[in-house]
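*Asks:* I would like to see how this sequence folds:
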Amino acid sequence: MKVVLATHNPHKVAEFQQIVAQARPDLEVVGYDGPEPVEDGVTFAENALIKARAAATHTGLPALADDSGICVDVLGGSPGVFSAYWAGQKKDAGANLALLLDQLRDIADPHRTAHFTSTIALVMPDGREQVVEGRWPGRLSHEASGGGGFGYDPIFIPDGQPHGEERTVGDFSAEEKQSQSHRARAFAELLPVLAAL
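*Replies:* Model prediction:
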């Protein structure tokens, strides 16, 4: 069965395809080529639903949409829903990361706690909707590390690494990230719903 992922971001499509292939190999995640709706929600859930509804309407397929971001405790949960635009309207990942590091420049390690949040909406062509959330706790490094991942991955150090390691997600293999990430955690919450399709 085909499910459309409501994003034009090829990194997200590839990541979802890997996550879904491990959990539900009978589902085929396809990219979305329709118009991008205006994401004017003020929560991850609102924006995920906006995107999933648009994709389901445009394609006639069940649609998944992820709205995600990094939430920094000392910044009151920001960038949050504004993660992709933190440094301006161009969705410049490098500028976003540099600005966040600059804002936290004088913040000591104990206060650099953060988490990635992924909210996934599933919208069926018949109007049924489901929203789930996954969180990946950790803290932020003082500089970028590793060539893997995308967005804020090179500065995010997840909690619970073995042997006291302090690698960023940028240092993770794709398989490590897919098995632990906020998207994988949210998708695990969605599996019972998908099983009923």
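
*Asks:* CA only for contacts and neighbour counts going forward, please
*Replies:* Fine.

*Asks:* show me which residues of stretch 104-116 are buried.
*Replies:* The neighbour-count check on stretch 104-116 (16 or more other CA atoms under 10 Å) flags Leu104, Arg112, Thr113, Ala114, His115, Phe116 as buried.

*Asks:* find the nearest non-adjacent residue to Gly147, please.
*Replies:* Gly170 (5.4 Å; CA to CA, 6 or more residues apart in numbering).

*Asks:* on that earlier part again, with respect to Glu36, which of the buried residues of stretch 104-116 is nearest?
*Replies:* Phe116 (23.5 Å; CA to CA).

*Asks:* SS state for that closest one?
*Replies:* Put simply, Phe116 is strand when judged by DSSP: H, G, I helix; E, B strand; the rest coil.

*Asks:* ok, it to Ala55 distance?
*Replies:* 24 Å (CA to CA, to the nearest Å).

*Asks:* likewise for Ala98?
*Replies:* Applying CA to CA, the value for Ala98 to Ala55 is 32 Å.

*Asks:* and those two? Which one has more around it.
*Replies:* Shown here are Ala98 and Ala55; by other CA atoms under 10 Å, Ala55 has more neighbours (30 against 16).

*Asks:* which residues are in contact with Ile57?
*Replies:* One correction, residue 57 is Thr, not Ile. Listed by CA atoms under 8 Å, 6 or more residues apart in numbering, the contact partners of Thr57 are Pro125.

*Asks:* give me the element the residue sitting nearest the centre point of the chain is part of.
*Replies:* The residue lying closest to the centre of the chain (CA atoms, centre = their mean) is Ser68, at 3.9 Å. Using DSSP states H and E, the element containing Ser68 is strand 63-72.

*Asks:* touching, the residue nearest to the centre of the chain and Phe44? I think so.
*Replies:* Yes: using CA atoms under 8 Å, Ser68 is in contact with Phe44, at 6.4 Å.

*Asks:* can you tell me the SS state at the residue sitting furthest away from the middle of the chain?
*Replies:* The outermost residue of the chain relative to its centre, with distances by CA atoms, centre = their mean, is Asp106 at 27.0 Å. Going by three-state DSSP, the secondary structure assigned to Asp106 is coil.

*Asks:* the structure of the following sequence is requested for comparison with the preceding one:
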Amino acid sequence: MQLLVASNNAKKLAELERILRAADVQGVEVIPLSQAPAYEEPVEDGRTFADNALIKARAGARETGLVCIADDSGLAVEELNGMPGVLSARWAGRHGDDDANNALLLGQMAHVPDGRRACAFVSVCALVTPDGAEHVAEGRWEGTLLREPVGENGFGYDPLFLPADAVAAGRSSAQLTPEEKNALSHRGKALAQLVEVIRGLTSDPSAEGPGTVD
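*Replies:* Reported below is the predicted structural model:
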């Protein structure tokens, strides 16, 4: 079975492949958007992570005839009622400006005491089949918002995120190795919940799609 990931992010594909291998799921070929029939990607205008993940997964399944999995993720700060949330990538107004996003968030939280700086990275993964079946899973990575950036690894809000996990040993997400981060990540937790769904689809002829994608 070919499983389309609605992304060209190699790290997302590798993470899903690692999880499927660990669960001994056989007969799945994970492919990125670049290897699927081209289609116009939808506007992610949902109000929640689940909305956006479903928008992408539905479009992928509909336009390619393949089982499609997509995710939407971001940082949810408790003091800000879950924001930046779905606006995480464009919190400062321009998509993908990590430095500006981090600076704005730190400014908004500057006078918030340590006891009220709880936050979490959240990922919602949606899997949609060509016949319209939908499955949604959420993963959370709990932590605390730091007062200044720490670490050089990762991207986005990683330098501001202090994981609650003991294995992190007081290091920010941007100080973890890629292997450590993958083992703890919100996306990994969400994807793991879909493993049995994917395993079941490998024996379902209707999930095979229109044929091999070159």
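
*Asks:* circling back: how close does the aligned partner of the residue farthest from the centre of the first structure in the second structure get to Val5 of the second structure?
*Replies:* Applying TM-score structural alignment, one finds that Asp106 of the first structure aligns to His111 in the second structure. The spacing between His111 of the second structure and Val5 of the second structure, counted by CA to CA, is 41 Å.

*Asks:* repeat that for Leu145 of the second structure.
*Replies:* Taking CA to CA, one finds Leu145 of the second structure at 30 Å from Val5 of the second structure.

*Asks:* now swap in Pro163 of the second structure and tell me
*Replies:* Distance from Pro163 of the second structure to Val5 of the second structure, by CA to CA: 27 Å.

*Asks:* for Gly93 of the second structure, same thing?
*Replies:* Using CA to CA, Gly93 of the second structure is found at 27 Å from Val5 of the second structure.

*Asks:* more neighbours: the two, which one.
*Replies:* Val5 (26 against 12).

*Asks:* residue contacts, the more buried one?
*Replies:* Val5 of the second structure touches Leu13, Val30, Ile31, Pro32, Leu33, Cys68, Ile69, Ala70, counting by CA under 8 Å, 6+ apart.

*Asks:* can you do 6 Å?
*Replies:* By CA atoms under 6 Å, 6 or more residues apart in numbering, the residues touching Val5 of the second structure are Pro32, Cys68, Ile69, Ala70.

*Asks:* what does Glu28 of the first structure give?
*Replies:* Met1, Lys2 are the contacts of Glu28 of the first structure under CA under 6 Å, 6+ apart.

*Asks:* and the one 4 residues further on, by the same measure?
*Replies:* Neighbour list for Tyr32 of the first structure: Leu5, Ala6, Thr7 [criterion: CA under 6 Å, 6+ apart].

*Asks:* just Asp73 of the first structure next, same as before
*Replies:* Per CA under 6 Å, 6+ apart, neighbours of Asp73 of the first structure: Thr113, Ala114.

*Asks:* thinking again about what came up before, the strand holding Ser68 of the first structure maps to which residues in the second structure?
*Replies:* By TM-score structural alignment, strand 63-72 of the first structure lines up with residues 68-77 in the second structure.

*Asks:* and that stretch against the first structure, how far off on average?
*Replies:* Stretch 68-77 of the second structure, aligned to the first structure and superposed, deviates on average by 0.6 Å (mean CA distance after the TM-score superposition for the first structure).

*Asks:* can you list contacts of that stretch?
*Replies:* 3-6, 49, 53, 56-57, 60-61, 82-85, 88, 119-128.

*Asks:* so which residues of the first structure form strands?
*Replies:* Ranges of strands in the first structure, per DSSP state E, are 2-5, 28-31, 63-72, 113-123, 129-140, 156-158.

*Asks:* the last one aligns to what range in the second structure?
*Replies:* In this case it means strand 156-158 of the first structure. Against the second structure, strand 156-158 of the first structure falls on residues 161-163 (TM-score structural alignment).

*Asks:* mean deviation, the matching stretch versus the first structure?
*Replies:* Averaged out, stretch 161-163 of the second structure is 1.0 Å away (mean CA distance after the TM-score superposition for the first structure).

*Asks:* gap between that stretch and the chain center?
*Replies:* 17 Å (CA atoms, centre = their mean, to the nearest Å).

*Asks:* give me the aligned partner of the residue nearest to Gly147 of the first structure over in the second structure.
*Replies:* Using TM-score structural alignment, Gly170 of the first structure sits opposite Ala174 in the second structure.

*Asks:* thought that match was touching Glu148?
*Replies:* No: counting by CA atoms under 6 Å, Ala174 of the second structure stays clear of Glu148, with 12.0 Å between them.
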